[in-house]
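Asks: mind folding the following:
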Amino acid sequence: MSDVTVARQVLDVLADHGATTVFGLPGVHDLAFWGPARAERGTDPAPVVVRHEQTAVYAADGWGRRSGRLGAAVVTTGPGAANAVAAFGEAAASHSPVVLVASEIPAAAARSGRFRGVLHESRNQAALFAPLAKAVFRPRTPEGVAAVIAEAAATALRHPRGPVYVDVPADVLGRPAAAEPVAAGSEARRTQPWASISGAVDLLAGRRVAVWAGAAVLDDAEAVGALAGRLGAPLATSFHARGLPGSLGVPPHEPEVAAVIGDADVLLVLGGDLDGMNTRNWTMPRPPVLVTVDPAPPADPPEWTADVALTGELRGLLRVLTERVPAHEPWFPADLAARVRRGLDADASTLLDAVDSRPDGTALVCDMAVAGYWAGGYARVTEPRGLAYPVGWGTLGFGLPAAVGVASTGVPTLVVCGDGGLVMGVGELATLVQERLPVTVLVVDDGGYGMLRYDQTRAGVEHRGVDLVTPDFVALARAFGVEATDVPALDGLGEALRKALATGAPHLLRVAARLTPPRTTSPRWHEG
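Replies: Sure thing, here's the model as predicted:
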């Protein structure tokens, strides 16, 4: 492979592990990633150029969430790497399989234990990522890169999934690659004792079961639906698992849904996500018996101890449970979700009706904004991986950058954001045009940080820091070459949205509205 650089080898190995699109920015230290393509390879990833390093990782995260494959990003040294930290944290909190490769200062200029003020130098760049990363790799030679890059990709993809950080000196990236990359170690095969499976069956048999599904089961949607149907159980999901067939489609934060879950005899949790944001910091009603099924033991001790915890190959475990548990008639109200939707705030319902009018197959991305909270928790999601929502770390500004990654998988995409979050990544409107991405940006403009304004209003304090000067979003979008429409009111949003999506081209819709936050937001968790 003497004609292949280390940077080219890195991209090839990431592609071999599923990252056929890579996101990044060129910098003086990582230009090797933008070297010549390899004509002999059928798959030859070249980085999609975005406008900010934070976007590179958000987009890789969005790619991974939508595709179910490895997301990948490349950034330059120092401030370039530092710019990516917030997005890397979101990937960590949401268990997204992402590999971030950053350059480091040239090995020829580095001195062990000394800070010399070399361009972009920091004392320990990897230390920025270590508290968030599933693993950190710091190869310093071509042989070192070849030895670890496949393992980095495989580590990100193993359950429990998470982002992996790799840094390579700039002068190593441009050197000839080592002969062949070392294959990743195979994942140990897990087998579950039959006694544990029998124990789970005994706990489930003949009882009212509520099923909770998390992100780890997204590739086994049919098996999850079959088991829930066999048990006659309501199927609630975490935010990340929305879109599973047969699921309720409304969040467990709603009192009627929480009451049904709490009335069950057993909570069967498939694929995790029993985290604070999904469970109201573990204060949601919980049945007396807990059974969990996961592909691997959790990285951290769970807050709720299971009576039986099964770990192993999910599809096989779900099949065995479905075969062995006796059938049970549905015991929950068939119109539960419809009743919840009928009780929602009128303006929120109008927004949701508009979002729900998008064609099937249109991916939905939501930012941390009041409109995003409504869409992320309540909008129609018709397929697994149909929603990308940053509820893991709560990173404002996720929406448009993540939509770059989602749309790069080849699907039309609707992103719902607020004015505050959009401004954080507004430069990515240029990326939409440059990459010809079919993204419709819906910005619900409430003139500031609407959620924080609501918090201050509830606390009875003066509004400070929450009312902002906002640009003319329609004019701004057009300046980037994006078609844009100012929608006069929420009741005209559905038609405008359908027209925008039908063009298959980048489009921005702006509508002015101030919405009350939904019950999925923490200030409303415990309202009656």
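Asks: alpha carbons only for contacts and neighbour counts from here, please
Replies: Fine.
Asks: mind listing the helices for the stretch 401-528 of the chain?
Replies: 419-424, 428-435, 450-459, 473-479, 493-502 (DSSP state H, counting those that start in this stretch).
Asks: how about those in a markdown table, adding mean neighbour count and distance to residue 101?
Replies: Below are these laid out as a markdown table (neighbours: other Cα atoms under 10 Å; distance: least, Cα to Cα, whole Å):
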| stretch | mean neighbour count | distance to residue 101 |
| --- | --- | --- |
| helix 419-424 | 22 | 23 |
| helix 428-435 | 20 | 21 |
| helix 450-459 | 16 | 35 |
| helix 473-479 | 17 | 31 |
| helix 493-502 | 18 | 34 |
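Asks: of all these, which lies closest to residue 29?
Replies: helix 428-435 (22.1 Å; Cα to Cα).
Asks: quick one: list the elements packing against the closest one.
Replies: Using 3 or more Cα pairs under 8 Å, 6 or more residues apart in numbering; DSSP states H and E, the elements in contact with helix 428-435 are helix 399-407.
Asks: neighbouring contacts of the helix it packs on?
Replies: 55-56, 58-63, 65-67, 363, 365-368, 388-389, 413-417, 421-422, 425-426, 428, 431-432, 437-439, 441 (Cα atoms under 8 Å, 6 or more residues apart in numbering).
Asks: so which of those sit within strands?
Replies: Among the contacts of helix 399-407, the ones falling in strands (DSSP state E) are 363, 365, 366, 388, 413, 414, 415, 416, 417, 439, 441.
Asks: closest one to residue 99 out of those residues, please.
Replies: residue 388 (18.2 Å).
Asks: please generate a structure for the following sequence too, so the two can be compared:
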Amino acid sequence: MTDGRTGGDLVVETLRALGAETVFGLPGQHALGLFDALRRAPDLRLVSSRVENNLAFAADGHARARLAADPAGPVPVTPVVVSTGPGALLTLASLQESRAASVPVLGISSQVPVAGLGGGRHGYLHELPDQQASFRDVVKSVHVVRTASQVPGALRAAWESAATVPYGPVWVEIPQDVLLAPAELPPITSATARPAPLEPLPELVDEAARLLAGAENPVVLAGGGAARAGAEPELLELAEALRAPVLSTFGGKGVFPWEHPLSGQSWLEDWHSTEFLAAADVLLVLGSGLGELTSNYHRFAPRGRVVQVEADAGKLESNHPALGLHADVKLLLSALLERLPRREPDGRAERAVADLLARVRARLAAQDLELEQRVLTEVRAAVPEGTPSFWDMTMLGYWAWSAWNTDGAPMHSAQGAGGLGFGLPAALGAAATGRPALAVSGDGGAMYGIAELATAVQHDLDVTWLVVDDGGYGILREYLTDAFGETTATELARPDFVALASAFGVPAVRTDPDRLRADLAGALRTPGPSVVVLPQRLRLFAPTHLDQG
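Replies: The predicted structure follows:
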């Protein structure tokens, strides 16, 4: 019955049946049986990388890009395959980002032979006493296979877990001898995952509708959960029905039209925005836990009622008392729309939004930040319609959280967990969908992923990488200087990025603010990988604080 098939083939067959089209993988000794099976699966694309953490970031970027491109389609669970021990552990920081940002990534690791599981003393290369324990508090669920017959069921359960809201990464471990052993099962062709919809309780929807219908000053805060749910049309209809302003969290950027008259945009580190949210008599929070970045570092203090919709039950009322609805945002909004009356436009909400944004602009104008705003404007103007961007934790990325116009240019960042090195590998993963992507890094973050220029060349991925070179960890430089008057370990020796990119065979150019738009636009128009280096120090804007009004 085996026909030369192995446990590795069972993995590949099950992934294809579940809907996988692309696998991100880096081989290792215990995983060879799986990679040999991938070699014999021409209809399943394998994208490699140079370092496992970048590989997992690439899978994350691939899933985000697919989800943004088709929010109504099947949940784009993206497999990433690594080897035991060091290879597996290197994915942890990336999987933390996927968990924080609710990105459906399916991690698959090999393991030592079955006889060595749980021991840690057998002397196998890469052996850990309890590898799965390292992942339990990072991913949504962990699944360990001990026999070939467990492979299809474990992968199906893991896929279903990743695709159930809130989406997130999952982990599957398969021993080396299971991957190499002859497959005693027939070919797997019909494995399906059916994640259950997370529907709101009708009684709670009724109460939410009652509160919103009676509100004189309703405001909506749209978070990453609204974006992941593909709730853009329902949110637009709700905002216009309620005449309610909509502000977006950094993770929720793009879920509401940036230039809409009701859009308060996403200046959440600005005290004017914090107060605008706090002054609502009913604040509808969609897919956000009101965490540190969203709450202006926990200084947000709502004075009205909060209605919080969240797929992660643990985030309900975790920071503020609320009417909590454990539900998928899209399903909740659809249910609300059936219950809410439509208000006649009177211009009041639009005037409030215009006043908010005018105050934000006035604050920026008083801080001598023309260069920073100009650089971000030039980058935005260079990006073609529909091109996604992936941002590292860098000075320009912090500006983009607040100021990037997402209409026609979706952006993704590592603000979920806040680790460095996300930009380039995530953009490479997005480009593996067949569409171009932009990555933005500082020189510090760029060094985390510089080896992946080889990946870009090897797979001919259409990624343009903008590196803003300020000679160090610019954000930490500002933080340390503000707090202590001087810096420690922020100033960095770094390579000539243009020469280094050229050594990889990647076209590169050094630019300045005057030529940035043209140089970046030219790189984005040119197929294949390219690098644009901007040597420039940028500054952060200073938020308006409570005692400043």
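Asks: give me the TM-score for this pair.
Replies: In this superposition the chains share a TM-score of 0.91, using TM-score structural alignment, normalised by the length of the first structure; 519 aligned residues with a Cα RMSD of 2.5 Å.
Asks: coming back round to it: and the helices of the stretch 401-528 of the first structure as TSV, adding distance to residue 487 of the first structure?
Replies: What follows is the helices of the stretch 401-528 of the first structure, written out as TSV (distance: least, Cα to Cα, whole Å):
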stretch	distance to residue 487 of the first structure
helix 419-424	15
helix 428-435	19
helix 450-459	19
helix 473-479	10
helix 493-502	6
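Asks: quick one: closest of those helices to residue 128 of the first structure.
Replies: Nearest of the helices of the stretch 401-528 of the first structure (Cα to Cα): helix 419-424, 21.3 Å.
Asks: picking up where we left off before, who wins for proximity to residue 47 of the first structure among the helices of the stretch 401-528 of the first structure?
Replies: Per Cα to Cα, nearest to residue 47 of the first structure of the helices of the stretch 401-528 of the first structure: helix 428-435, 11.4 Å.
Asks: what angle do the closest one and helix 399-407 make?
Replies: Here the directions of helix 428-435 of the first structure and helix 399-407 differ by 20 degrees (axes from the mean of the first three to the mean of the last three Cα atoms, to 10 degrees).
Asks: after superposition, how close is helix 428-435 of the first structure to the second structure?
Replies: Its aligned residues in the second structure lie a mean 1.0 Å from helix 428-435 of the first structure after superposition (mean Cα distance after the TM-score superposition for the first structure).
Asks: and that helix, which stretch of the second structure?
Replies: Across the second structure, the stretch matching helix 428-435 of the first structure (TM-score structural alignment) is residues 452-459.
Asks: contacts for the matching stretch, please.
Replies: Against stretch 452-459 of the second structure from outside (Cα under 8 Å, 6+ apart): 47-51, 54, 424-425, 428, 462-463, 501, 504-506, 528-529.
Asks: mind telling me what element residue 222 of the first structure is part of?
Replies: helix 221-231 (DSSP states H and E).
Asks: picking up where we left off before, of the helices of the stretch 401-528 of the first structure, which is nearest residue 32 of the first structure?
Replies: helix 428-435 (21.2 Å).
Asks: what about the closest one, distance to the chain center?
Replies: Computed by Cα atoms, centre = their mean, to the nearest Å, the chain-centroid distance of helix 428-435 of the first structure equals 21 Å.
Asks: what does stretch 342-360 of the second structure give?
Replies: 31 Å.
Asks: list the buried residues for it?
Replies: 349, 350, 352, 353, 354, 356, 357, 360 (16 or more other Cα atoms under 10 Å).
Asks: before we move on, what about stretch 44-61 of the second structure?
Replies: 44, 46-61.
Asks: and the end-to-end length of it?
Replies: 18 Å (Cα to Cα, to the nearest Å).
Asks: residues in the first structure aligned with it?
Replies: By TM-score structural alignment, stretch 44-61 of the second structure lines up with residues 45-62 in the first structure.
Asks: ok, now stretch 266-277 of the second structure?
Replies: The aligned range for stretch 266-277 of the second structure is 250-261, by TM-score structural alignment.
Asks: could you find the counterpart of residue 7 of the first structure in the second structure?
Replies: Looks like residue 7 of the first structure aligns to residue 8 there (TM-score structural alignment).
Asks: that older thread, quick one, which of the helices of the stretch 401-528 of the first structure is nearest to residue 178 of the first structure?
Replies: Taking the helices of the stretch 401-528 of the first structure one by one with Cα to Cα, helix 428-435 is closest: 32.9 Å.
Asks: which non-adjacent residue is nearest the match of residue 7 of the first structure?
Replies: Once flanking residues are discounted, residue 8 of the second structure sits nearest to residue 34: 4.1 Å by Cα to Cα, 6 or more residues apart in numbering.
Asks: with residue 412 of the second structure instead?
Replies: In space, residue 412 of the second structure is closest to residue 390, 4.8 Å off (Cα to Cα, 6+ apart).
Asks: for the counterpart of the one you found in the first structure, which residues are in contact?
Replies: In the first structure, the residue paired with residue 390 of the second structure is residue 365, using TM-score structural alignment. Counting by Cα under 8 Å, 6+ apart, residue 365 of the first structure touches 376, 387, 388, 389, 399, 402, 403, 413, 414, 415, 416.
Asks: for residue 31 of the first structure, see how far away residue 365 of the first structure is.
Replies: 31 Å.
Asks: next one: residue 280 of the first structure
Replies: In terms of Cα to Cα, residue 280 of the first structure sits 45 Å off from residue 31 of the first structure.
Asks: what of residue 217 of the first structure?
Replies: 38 Å.
Asks: do the same with residue 58 of the first structure
Replies: 21 Å.
Asks: which parts of the stretch 51-200 of the second structure are helices?
Replies: 52-69, 86-89, 92-101, 151-163, 176-180.
Asks: for residue 205 of the second structure, which of the ones you listed is the nearest?
Replies: Among those, helix 151-163 sits nearest to residue 205 of the second structure (Cα to Cα), with 24.2 Å.
Asks: tell me the contacts of residue 45 of the first structure?
Replies: So residue 45 of the first structure contacts 11, 12, 15, 19, 20, 21, 22 (Cα under 8 Å, 6+ apart).
Asks: list the contacts for the last one?
Replies: Going back to what we said before, that points to residue 22 of the first structure. With Cα under 8 Å, 6+ apart, residue 22 of the first structure has these contacts: 11, 45, 46, 47, 48, 60, 71, 72, 73, 74.
Asks: show me those residues that map onto strands.
Replies: Short answer: the contacts of residue 22 of the first structure in strands (DSSP E) are 47, 48, 71, 72, 73, 74.
Asks: just tell me what residue 133 of the first structure corresponds to in the second structure.
Replies: By TM-score structural alignment, residue 133 of the first structure lines up with residue 139.
Asks: test my guess that its match contacts residue 99.
Replies: Yes. Using Cα atoms under 8 Å, residue 139 of the second structure is in contact with residue 99, at 6.2 Å.
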